[in-house]
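1. When you get a sec, could you give me coordinates for this:
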Amino acid sequence: MTKEFPSDERYVLTDQLRRAADSVALNIAEGSTGQSNAEFSRFVGYAICSAVEVVACLHIRLKRNIIDQSNFNQTYNQTEEIVKMLQALRKRLNNKNYLSMDY
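-> Below you'll find the model as predicted:
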């Protein structure tokens, strides 16, 4: 989607959106390196924050007419699903009865 953004947005919100989206996956990866559940939960929290940042970038782009409502809705809904999954994972990690994941 970001390839279609105007070139004058390339080094501002386009890069920010890409970094935020990448941070979701990177924080999950970093947190899953066999650390404690509490530490993994902290990184999942960072991933959730990055996903919320993606949504904020989408709102700004929609307001600036850089994306249309259809693209906004599709990406927003996908991001919302990711946040729900991350929240469920974080809840499970914080459950004291849940055993640590061994890698």
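
2. use CA for all of it now, contacts and neighbours both
-> OK.

3. With Ser70 as the reference, measure out to Tyr46.
-> Tyr46 is 28 Å from Ser70, where distance means C-alpha to C-alpha, to the nearest Å.

4. this one as well, want them side by side:
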Amino acid sequence: MPKGRAYLRDQLRRAGNSVAANLAEGVGEFSPAEKARFYRMARRSAVECASHLLVCRRLTLVDDALIGKGLDHLLRIVAMQTSMIKSTSPKTLETRQR
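-> Next up is the predicted model:
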């Protein structure tokens, strides 16, 4: 990335680190509500990563094929995070306990 756009690289890196950190915190929680809260924060950070990639695409800072690959990965990550959030819902937990 060009020197003048280093802030985008830094924001993308921070958002990516936030995904991993919030997932780890959620896994470490016992309360389903707290797990879900951290999983939602992780999902928001993944969506933020996608936004930064789209800005990079618009500014033609990164090869479009790399952007596409990154967005594909993020779509799968967000889908997995959504499943994790749903797994902490009271209805899901009630069904599992039967």
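
5. circling back: between Tyr46 and Ser70 of structure 1, which has more neighbouring residues?
-> Set Tyr46 of structure 1 next to Ser70 and count neighbours by other C-alpha atoms under 10 Å: Tyr46 wins out with 18 against 9.

6. hey, where'd the helices end up in structure 1?
-> For structure 1, helices defined by DSSP state H occupy the ranges 15-31, 37-63, 69-94.

7. Would you quantify the distance from the counterpart of Leu86 of structure 1 in structure 2 to Phe30 of structure 2?
-> Under the alignment by TM-score structural alignment, Leu86 of structure 1 pairs with Gln81 in structure 2. As defined by C-alpha to C-alpha, Gln81 of structure 2 lies at a distance of 17 Å from Phe30 of structure 2.

8. Compare the two and say which is more crowded by neighbours.
-> Gln81 (22 against 9).

9. From Ala65 of structure 2, how far out is that one?
-> To Ala65 of structure 2, Gln81 of structure 2 is 24 Å away according to C-alpha to C-alpha.

10. one step back: quick one: which of the helices of structure 1 is nearest Glu9 of structure 1?
-> Among those, the nearest to Glu9 of structure 1 by C-alpha to C-alpha is helix 15-31 (8.4 Å).

11. mean deviation (superposed) between the closest one and structure 2, please.
-> After superposition onto structure 2, helix 15-31 of structure 1 sits on average 0.6 Å from its aligned residues (mean C-alpha distance after the TM-score superposition for structure 1).
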